[in-house]
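Engineer: what shape does this take:
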Amino acid sequence: MYDSFLYGYGLTLAVFAQTQEIPFDRPVHAIKYLDFNAFFNEFIQANDRDKILVDFYKYFEIHPETKKAHDAARLFLSKHRDEINLIGFERWISQHIFEKNNTTLDNVKVYTYLLYNYWYHILYIQLLNKKYSKKVLRKFSREVLKKVRSRENIYTTNFETLLDQYLFPKHIHGTFSLPLGSVGDIILWLDRKKNEFEYSYLFGTNGIEKGIRLHQIHQLSQDKYHLDFFFEDKLDLGHLLIYGLSFSPNKVMPDNYLEEAPQHKDFYFLRSVDGHIQKRLEALYINQRVKKITISYYTEKEREYLAEVIRATPFKDIVEYKHSSEIFKI
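Structural biologist: Reported below is the predicted structural model:
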């Protein structure tokens, strides 16, 4: 049994794989959107009369300038479609949309935030909130709860609310707005004078940036982020299971940076887009509030990468790696 549980998008993909096997009474168009690339490609190729685009327009007050900005953002994304399909939307956004002093990207940010929420809104309304889907979600959740002592210490980096009714996870990176009503639903905070936004869920380039933004969000009165994982002094994770979290590399630091500049080894958390999580685990380890960490992997290549990322951390000696099939029979 694990005392605490932190899961990422890998768990969602496992749920989606089972959902695709549901014998629905009639064809469900949205089922193909379980593959985000299918949704994204259809959206990018749609014309102004296609439902997927017409419904998206409804979230804006359409006038000539808005339409111009919309078309420019869509064109920008379409130029990078192949790379997005290759590495995934979340990873691509994290690597490329948050470059500083780029006004073009500033204009694209709100668009991408809304688009990603729109994708899950369609899935939720047309598929995941239906009876057959809920049966799969309940079964999946029961398997998880067989291995976790309590729902009290379940956390997720995911934005979707797929298992929220059953696992009651704390969303440490925020959540999608469901059902999605307007573009305002994704705006958590707005400073009109500085034209600065914060959103209902968190994209970011690296651990430093995400950590700074989460600290700012922690000062707000809001209900989209549950940040005890980062800021609760008395948090005790005991034996922590990390499942489906890849600690993906970022574009800020070259892969061999720490090898060539070992004097900067304390900046290991810059290597990953989830480096702020590693930094928090370091603090918990130093204060003896995490005793052991089990990290899941799917392939041997992924295990090797995870081991390399963790090797630079102070808590490396309490980490073990298990294939995902050894943890949950799902």
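Engineer: contacts and neighbour counts: CA atoms only from here.
Structural biologist: Will do.
Engineer: burial of residue 257, as a residue count?
Structural biologist: Residues lying near residue 257 (other Cα atoms under 10 Å) number 13.
Engineer: roughly how far does it sit from residue 238?
Structural biologist: Computed as Cα to Cα, to the nearest Å, the residue 257 to residue 238 distance reads 32 Å.
Engineer: name the SS class of residue 309, please.
Structural biologist: What DSSP: H, G, I helix; E, B strand; the rest coil gives for residue 309 is helix.
Engineer: what about it, neighbour count?
Structural biologist: Residues lying near residue 309 (other Cα under 10 Å) number 20.
Engineer: how far away is it from residue 10?
Structural biologist: The value you get for residue 309 to residue 10, if Cα to Cα is used, is 18 Å.
Engineer: kindly report the same for residue 109.
Structural biologist: Look at residue 109 and residue 10: by Cα to Cα, they are 24 Å apart.
Engineer: ditto for residue 212
Structural biologist: 25 Å.
Engineer: and those two? which has more neighbours close in?
Structural biologist: Comparing residue 212 with residue 10 by other Cα under 10 Å, the one with more neighbours is residue 10, at 18 against 12.
Engineer: so which helix or strand takes in the more buried one?
Structural biologist: helix 9-19 (DSSP states H and E).
Engineer: can you check residue 296 too?
Structural biologist: Residue 296 is part of strand 290-297, with elements assigned from DSSP H and E.
Engineer: to compare against the first, here's another:
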Amino acid sequence: MASLQPDLSPDQRHRIDAALKRLHPAPLLDLINAIDCTVEQSDWLAGMAPDVERSWDGFQVTLATDPAGALMLQEMLKHGGANASLTFTLPDGAGFTSTLVLDLNRLTGPWDGGPLQLAQDGANAVLTNRIQSPVDLSDLAALDADGALTMLPAERRLAPGETMSIALPAGSKPGWPVYTIPPGDAATLEEIRSFVENIETNVLFINVINYANHQLRRLDLRARLKEVPGSERAVTMNEEQTMGEAAFTLPLTVYQGPRTLEFQVSMTSLAGTVTTKGWFQADLRAGNAVTLNWDLLK
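Structural biologist: Predicted coordinates for the structure are as follows:
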């Protein structure tokens, strides 16, 4: 599911407001979704029938696919292939058009603030890039106590997650950033997890090792998925409990691609010596059961 909001930066909205104030001292600016109108959509690609829900500030778009279609969907989202035309009709018959764009190259951040989180720290404005793409910051608007505007030059490219500070004039507070988002690599669906439904998968470990034959007191097992960072977990198993299970949660885009199980076994002997073997690998596309035998561990 994707949340689509108007593609207007904070600076563009302030410029619109300033232009309206030249026509009226107290203009009221509403999003077209917030007023009484009808909306029709068209031009989705053949075979694509997303669920589109209108809200006051945008649209919620849900695209469903099976595992086999996940890669195709991701490629479409990387190349702007999932778009639709919108026609808004007001009660007086006036019409306006717009476009819904699902494109991993055009992630611009939340509607209210854009990609740059803005905060004040004493006499400084602190800006942090909160999207997965670089952002070119050209200026920062600052407002004094009377509302007078000063544009502070920045001329800085902020990498994803990067923070910078700008000194504010005395008595001023930060207003809004002026920025552009340069062309670059598309984000992935794994990074934009709101697009992707998760899939649960289990791996069964079957222990056929005779502890007494090999002077073992215990086995400790850890498992992880190579393609899913942070997935490592312990698997409970002992001589009486000969089967252990590891449950993993992974995005659909990982599930339908390579899935490599990595596991490590620590053996504690009757004398207390601990020997660790692995990480071993198993291709889960061939099956979700792994047998632990002495030939593997010796």
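Engineer: TM-score for these two?
Structural biologist: Taking TM-score structural alignment, normalised by the length of structure 2 as the basis, the two superposed chains have a TM-score of 0.27; 151 aligned residues with a Cα RMSD of 7.0 Å.
Engineer: helices along the stretch 101-250 of structure 1, start to end?
Structural biologist: Counting by DSSP state H, counting those that start in this stretch, the segments of the stretch 101-250 of structure 1 that form helices are 103-123, 131-145, 164-167, 207-218, 228-231.
Engineer: could you dump the ones you listed into a markdown table and include distance to residue 286 of structure 1?
Structural biologist: Formatted as a markdown table, those follow (distance: least, Cα to Cα, whole Å):
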| stretch | distance to residue 286 of structure 1 |
| --- | --- |
| helix 103-123 | 36 |
| helix 131-145 | 28 |
| helix 164-167 | 29 |
| helix 207-218 | 19 |
| helix 228-231 | 14 |
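Engineer: ok, back up a step: which strands or helices does the strand holding residue 296 of structure 1 pack on?
Structural biologist: Contacts defined by 3 or more Cα pairs under 8 Å, 6 or more residues apart in numbering; DSSP states H and E place strand 290-297 of structure 1 against strand 238-243, helix 275-286, strand 319-323, helix 324-327.
Engineer: what is the orientation angle of it with helix 9-19?
Structural biologist: Counting by axes from the mean of the first three to the mean of the last three Cα atoms, to 10 degrees, strand 290-297 of structure 1 lies at 50 degrees to helix 9-19.
Engineer: does residue 59 of structure 2 touch residue 39 like I think?
Structural biologist: No. Contact criterion Cα atoms under 8 Å: residue 59 of structure 2 and residue 39 do not qualify, at 11.2 Å.
Engineer: picking that back up, okay, buried residues for the helix holding residue 10 of structure 1 please.
Structural biologist: For helix 9-19 of structure 1, burial by neighbour count (16 or more other Cα atoms under 10 Å) applies to 9, 10, 11, 12, 15, 16, 19.
Engineer: count of residues packed around residue 325 of structure 1?
Structural biologist: Neighbours of residue 325 of structure 1 using other Cα under 10 Å come to 11.
Engineer: residue 51 of structure 1 too?
Structural biologist: Residue 51 of structure 1: 12 neighbours (other Cα under 10 Å).
Engineer: and it, how close does it get to residue 120 of structure 1?
Structural biologist: Counting by Cα to Cα, the gap between residue 51 of structure 1 and residue 120 of structure 1 amounts to 16 Å.
Engineer: ok, now residue 132 of structure 1?
Structural biologist: For residue 132 of structure 1 relative to residue 120 of structure 1 (Cα to Cα), the value is 18 Å.
Engineer: which one of these two has more residues nearby?
Structural biologist: Comparing residue 132 of structure 1 with residue 120 by other Cα under 10 Å, the one with more neighbours is residue 120, at 26 against 15.
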